[in-house]
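> just coords:
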């Protein structure tokens, strides 16, 4: 979990997941720093992926991989908790 103390209290609308993307709800993603950490973790562990992480909607969308276990593992290794169910 992030300790940057720069958490935003505003929320933004979720952008629709791009076609073919796998989306996860990550409740403990609270700010842009969290989103960047998750994005780096997934893209670093699974080359060829493109990640969109929106702390306002708490959604992480991943294109370029269908390996759900590897994506969850990367999010967990970064210190965050992906939901048990996929979104959308």
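Everything's here; your move. Because the structure is a prediction, the values reported are computed rather than measured.

> hey, let's count contacts and neighbours off CA atoms from now on
Fine.

> Count residues in the vicinity of the residue lying closest to residue 65 once chain neighbours are set aside, would you?
Nearest non-adjacent residue to residue 65, counting by CA to CA, 6 or more residues apart in numbering: residue 49, 6.2 Å away. Other residues lying near residue 49 total 17 when counted by other CA atoms under 10 Å.

> Use this one as the comparison:
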């Protein structure tokens, strides 16, 4: 299942790695694509969107509902 999340606060490569690692802690098999300029994170995962968003938020980023 594909989830598209709007994430605020990503400003660098470190941010992208942090978001990717957060998602992969929830689902190690997830595929993560990030468009930092658009603030968009696209995740291929069978995990619920809420779990993925919560993991990203725990890293300090704002995820739009």
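Okay, I see it. In this text, all values refer to a predicted model and were calculated from it rather than measured experimentally.

> TM between them?
After superposition, the two chains reach a TM-score (TM-score structural alignment, normalised by the length of structure 2) of 0.85; 65 aligned residues with a CA RMSD of 1.3 Å.

> re earlier: got a list of what the aligned partner of the residue nearest to residue 65 of structure 1 in structure 2 touches?
In structure 2, residue 49 of structure 1 lines up with residue 30, judged by TM-score structural alignment. Counting by CA atoms under 8 Å, 6 or more residues apart in numbering, residue 30 of structure 2 touches 23, 24, 43, 44, 45.

> My read is that residue 1 of structure 2 contacts residue 45, right?
Yes: when contacts are counted by CA atoms under 8 Å, residue 1 of structure 2 is listed as touching residue 45 (5.4 Å).

> more crowded one of those two?
residue 45 (20 against 10).

> now that one, nearest residue through space, not along the chain?
residue 30 is the one closest to residue 45 of structure 2 (CA to CA, 6+ apart), at 5.0 Å.
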